[in-house]
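Enquirer: Just the structure for this:
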Amino acid sequence: MSTRIMIVGAGPVGMVCALALGQKGFEVTVVEREGGPVMDQRAASIHPTTLEMLGALGVAETMIGKGLVAPKYQYHDRVTGEIVAEFDLSTMGDEFRYPFVLQYEQYKFTNDVSTCYADQFGIAVRFSTEVTSVVQHADRVELTLVSNGEETRHVVDYLIGADGGRSLVRKSQDIAFEGFTYDERFVKIATRFDFGAHRQDYAYRNYFSDPNEWCNLFKVRGEDGLGLWRAIFPTRIGETEDDALSHAGIQERLQKFFPKTGDYEIAYSAVYAVNQRVAETFRKGRVLLAGDSAHVNNPIGGMGMNGGIHDAINLCSKLVQVIQGADDSLLDLYSRQRRKAAVDFVQAQTIQNKRLLEEQDLTVRNAHLHALHEAAADPERARAFMRRASLADSLKAAASVT
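Expert: Got it, this is the predicted structure:
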């Protein structure tokens, strides 16, 4: 009898799990409560370390052809208008197979795997299907699914929860989600205005430090391939969601940072809460967590989706070994390794990134920006910075855990 594996959540992490297991010939079913790939506009940056993993799965080249190659990223001081530091991943070609960040929206990633590769490897992807209960036994996991109003029951050997920060899979196992929620929320605004044409010194990935209101600015291709620039800001104290998303509120934010004649054309906008949380364990028996169900963080640095894909690759390599006869303590090792990566690197780095951009103490702020400038100017320190920012250090540290 073949091993049955169900993955809850058809985002990038769930689909990488499915692809990694499907290519090994395992029976995999992915269930997703949404009706299709969700046009979630949050994650869009794929780091060199992640691209190498996707290359090993045979999907990186296709994605690179559809995305924007971004070897450089910049830190700006909005107060002075200066570019404080620029880091160029193309100098890391001796360490990274893909020495750049790929700007490629996560909903396109999900669609690629579900439409281009699922049939090839016998992966069943069931959209509009919600998990309503999970009961674990010593030798199996029983689930109740609801699709089109019809309730069905299923039994699997292993269950992977890749179902986001509010994960039902994690909650079903009473796994604590430790951490905090930021007081402010984040505002995301996408515009068709081409910042690159008007500011040719901008990279595709930009971080603006400002003691009053920081900003991230990135370029993606968008749905039509013509290009969108995404800006992320924090909400202000006492600001309502309606105020933040009003026409006046959106235009005021963009004009403050990037003044121009006339209004900006807005493609979409959204406000969302941001957390820094990590599950107390990524494994309980036959139930395993990966991606946002295991850890969530602020998006500064683009580490959430990347860390989740790193979870998926680590988990699936160990799960294959366990199914083939290795001791299932390997799955505990998965939890220890990837939890260390989440806590010591993804959480620590994203919290530090936010503090760098929002620092209000003038002396501390100037010291941070000076250190960043000095790091970018020194080739060895710049390489060390890019290793950490690309999560290469996190992979090395995780692999050292036994």
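Enquirer: contacts and neighbour counts: CA atoms only from here.
Expert: Will do.
Enquirer: Quick one: the helices in the protein, in order.
Expert: With DSSP state H as the criterion, the chain has helices at 12-22, 48-56, 60-66, 106-112, 168-172, 195-198, 241-245, 247-257, 304-323, 329-340, 348-358, 362-377, 379-389, 392-399.
Enquirer: In TSV: the ones you listed, plus mean neighbour count.
Expert: Output for the helices of the chain, formatted as TSV (neighbours: other C-alpha atoms under 10 Å):
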stretch	mean neighbour count
helix 12-22	27
helix 48-56	20
helix 60-66	14
helix 106-112	21
helix 168-172	20
helix 195-198	12
helix 241-245	16
helix 247-257	15
helix 304-323	22
helix 329-340	22
helix 348-358	18
helix 362-377	15
helix 379-389	17
helix 392-399	18
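Enquirer: Columns distance to residue 206 on top of those, output as CSV?
Expert: What follows is the helices of the chain, written out as CSV (distance: least, C-alpha to C-alpha, whole Å):
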stretch, distance to residue 206
helix 12-22, 24
helix 48-56, 18
helix 60-66, 20
helix 106-112, 19
helix 168-172, 34
helix 195-198, 11
helix 241-245, 22
helix 247-257, 12
helix 304-323, 18
helix 329-340, 28
helix 348-358, 11
helix 362-377, 14
helix 379-389, 14
helix 392-399, 21
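Enquirer: Could you also give me the structure for this second sequence? I'd like to compare it with the first:
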Amino acid sequence: MERTTCLIVGGGPAGMFLGLLLARGGIEVTVLEKHGDFLRDFRGDTVHPTTLDLIDALGLGEDFAKLPQRRLDTVQIPIGGRMEPLASFSHLPGRHKYVAMVPQWDLLDLLARVGDAEPAFRLRMNTEAVDLVRENSVVAGVRYRTKDGATGEIRADLTVACDGRSSVLRAAAGLSVRDWPTPFDAWWFRIPRNTTDPAGLVPVVSAHRMVVMFDRGDFWQSATLIAKGSDAELRARHPVAEIMRSLAAVVPWLADRTDALGSWGEVKLLNVKLDRLDRWYTDGLLCIGDAAHAMSPIGGVGINLAVQDAIATARILAPKLLSHTVTTADLARVQHRRMLPTVVIQGMQRLAHTQIVRPAVGGRLNVSNSRETPVALKIFRRIPVIRSLPAFLVARGVIPEPVPDFARRA
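Expert: Alright, predicted model coming up:
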């Protein structure tokens, strides 16, 4: 049996940032990651301004700048064969007026290297948490299984579940989940990008397809929305080339890439969920990030929200972890701090599902095929307050968390 002060399950952005923050506060921390590396394609690759601020505060700005990346500072939408500006991040407060598109594995590798330099930080790859360990009804750690089949236990003063929307730990704890129906799933795929293509983020809304294209330099990381649960039927009924043909019909500069997808194996399914735990904790266990609140991909804010959860967790709990006096009331403080941002963002996503996504998936929203700019879009572009609010909430979030002084290296 092994022991640590704080055991973090899940080596995604929330888990890795939390581990580094706590280790810099002198707290013994172990992060468990079930995979042998961080190489997963079509994971969220957006790094928002508040996370960029955190990276700077940790003294990692120069190292981060060396990672391959693109900066998204504009949103354009095709209308009637022409590109029209929709939004810009140039008006945002702070130093970072853009969203960085960085392969998530590169960011996590950077955090792993930096964490390895901290005496209190330990990362264990190929180690999957399979159940909770309890003592007198209190969570006291986890049981794990390694890739080679070995099993064991790690005990901890506090276990933090950062293991995503299908969290094994929140299920094992029996925490109640409130979920909302989502009208869509998403197909992720890549489209080659030419130097003559527009830059930034390009949403496409036509009678046949709603697609969001993220500029990744030499390719577009793209997501097309499909009706919930229709994946198998659509794959059986249509050739994969139909995706690109329908896109090129409304985005003329893609006409030379209608053969970009050669097989359905290049198209990955994201099962979209939107849910939230009623209570993010029980004695000895705290859930944050997607384990506490699975977010829709609308706005690409899930990672940003999870990282902000990690900052709040480190700031609120570090003193108690140092003195080994964490209580359930302390865990409740984390949820109280992070509940408002979660509710606001999920509320906006539910509104977008109803007003934009459901009509688009049903073919009732047809912006890109329109010959004239829709009136609603004109109003959105011309009234600064209306235009600025969505960009601000996506880029800066609600209640950005201050980085604790003990973790700063700037």
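Enquirer: Could you get me the TM-score between them?
Expert: For these two chains in superposition, a TM-score of 0.84 is obtained (TM-score structural alignment, normalised by the length of the first structure); 381 aligned residues with a C-alpha RMSD of 3.1 Å.
Enquirer: returning to that earlier point: the helices of the first structure: which one's closest to residue 96 of the first structure?
Expert: If you check each of the helices of the first structure against residue 96 of the first structure by C-alpha to C-alpha, helix 48-56 wins as the nearest, at 6.3 Å.
Enquirer: Show me the contact partners of the closest one.
Expert: Identification of contacts with helix 48-56 of the first structure by C-alpha atoms under 8 Å, 6 or more residues apart in numbering yields 60-61, 96-102, 306, 309-310, 313, 390-392.
Enquirer: Same question for stretch 300-311 of the second structure.
Expert: Residues contacting stretch 300-311 of the second structure (C-alpha under 8 Å, 6+ apart): 13-15, 17-18, 21, 44, 46-48, 50-51, 288-290, 294-296, 334, 338, 341-342, 394, 397, 400-404.
Enquirer: Which residue range of the first structure does that stretch align onto?
Expert: Aligned using TM-score structural alignment, stretch 300-311 of the second structure spans residues 302-313 in the first structure.
Enquirer: mind listing the strands in the stretch 1-150 of the second structure by residue range?
Expert: Along the stretch 1-150 of the second structure, counting by DSSP state E, counting those that start in this stretch, strands occupy 2-9, 29-32, 46-47, 70-72, 74-79, 82-88, 99-101, 121-124, 127-135, 138-146.
Enquirer: For residue 328 of the second structure, find the nearest of those strands.
Expert: Taking those one by one with C-alpha to C-alpha, strand 138-146 is closest: 10.2 Å.
Enquirer: Give me the distance between that closest one and the centre of its chain.
Expert: Relative to the centre of its chain, strand 138-146 of the second structure is centred 26 Å away, using C-alpha atoms, centre = their mean, to the nearest Å.
Enquirer: list the buried ones in it?
Expert: For strand 138-146 of the second structure, a neighbour-count test (16 or more other C-alpha atoms under 10 Å) marks 139, 140, 141, 142, 143, 144, 145, 146 as buried.
Enquirer: Packing partners of it?
Expert: strand 127-135, strand 151-161 (3 or more C-alpha pairs under 8 Å, 6 or more residues apart in numbering; DSSP states H and E).
Enquirer: repeat that with 10 Å
Expert: Where contact means 3 or more C-alpha pairs under 10 Å, 6 or more residues apart in numbering; DSSP states H and E, strand 138-146 of the second structure is packed against strand 2-9, strand 127-135, strand 151-161, strand 285-287.
Enquirer: hang on, the earlier thing: now for the buried residues of strand 138-146 of the second structure, which pair is the farthest apart?
Expert: Maximum distance among these (C-alpha to C-alpha): 20.9 Å, for 139 and 146.
Enquirer: which residues touch stretch 363-382 of the first structure?
Expert: Outside stretch 363-382 of the first structure, the residues that touch it by C-alpha atoms under 10 Å, 6 or more residues apart in numbering are 74-77, 83-89, 91-92, 209-211, 355-362, 383-387.
Enquirer: what about the aligned partner of residue 221 of the second structure in the first structure, neighbour count?
Expert: Under the alignment (TM-score structural alignment), residue 221 of the second structure maps onto residue 230 of the first structure. Residue 230 of the first structure has 23 neighbours, counted by other C-alpha atoms under 10 Å.
Enquirer: Residue 230 of the first structure against residue 270, yeah?
Expert: No - using C-alpha atoms under 10 Å, residue 230 of the first structure is not in contact with residue 270, being 11.1 Å away.
Enquirer: Now do the shared contacts for these two.
Expert: Joint contacts of residue 230 of the first structure and residue 270 (C-alpha under 10 Å, 6+ apart) are 41, 42, 188, 189, 190.
Enquirer: for the residues you listed, which one is nearest residue 246 of the first structure?
Expert: Closest to residue 246 of the first structure, out of all of these and judged by C-alpha to C-alpha, is residue 189, at 11.4 Å.
Enquirer: which residues does the nearest residue in space to that closest one that is not next to it in sequence contact?
Expert: In space, residue 189 of the first structure comes closest to residue 269 once its chain neighbours are excluded; the distance is 4.4 Å by C-alpha to C-alpha, 6 or more residues apart in numbering. Residues near residue 269 of the first structure by C-alpha under 10 Å, 6+ apart: 41, 187-191, 230-232, 244-246, 250.
Enquirer: I'd like to know how far residue 269 of the first structure sits from residue 357 of the first structure.
Expert: 21 Å (C-alpha to C-alpha, to the nearest Å).
Enquirer: Check residue 241 of the first structure too.
Expert: According to C-alpha to C-alpha, residue 241 of the first structure and residue 357 of the first structure sit 22 Å apart.
Enquirer: returning to that earlier point: tell me which two of the contacts of residue 269 of the first structure sit farthest apart.
Expert: The widest separation within the contacts of residue 269 of the first structure (C-alpha to C-alpha) is 18.8 Å, between 41 and 246.
Enquirer: Of these two, which one has the most company?
Expert: Neighbours were counted for residue 41 of the first structure and for residue 246 using other C-alpha under 10 Å; residue 41 has more, 17 against 13.
Enquirer: Cool, thanks, talk later.
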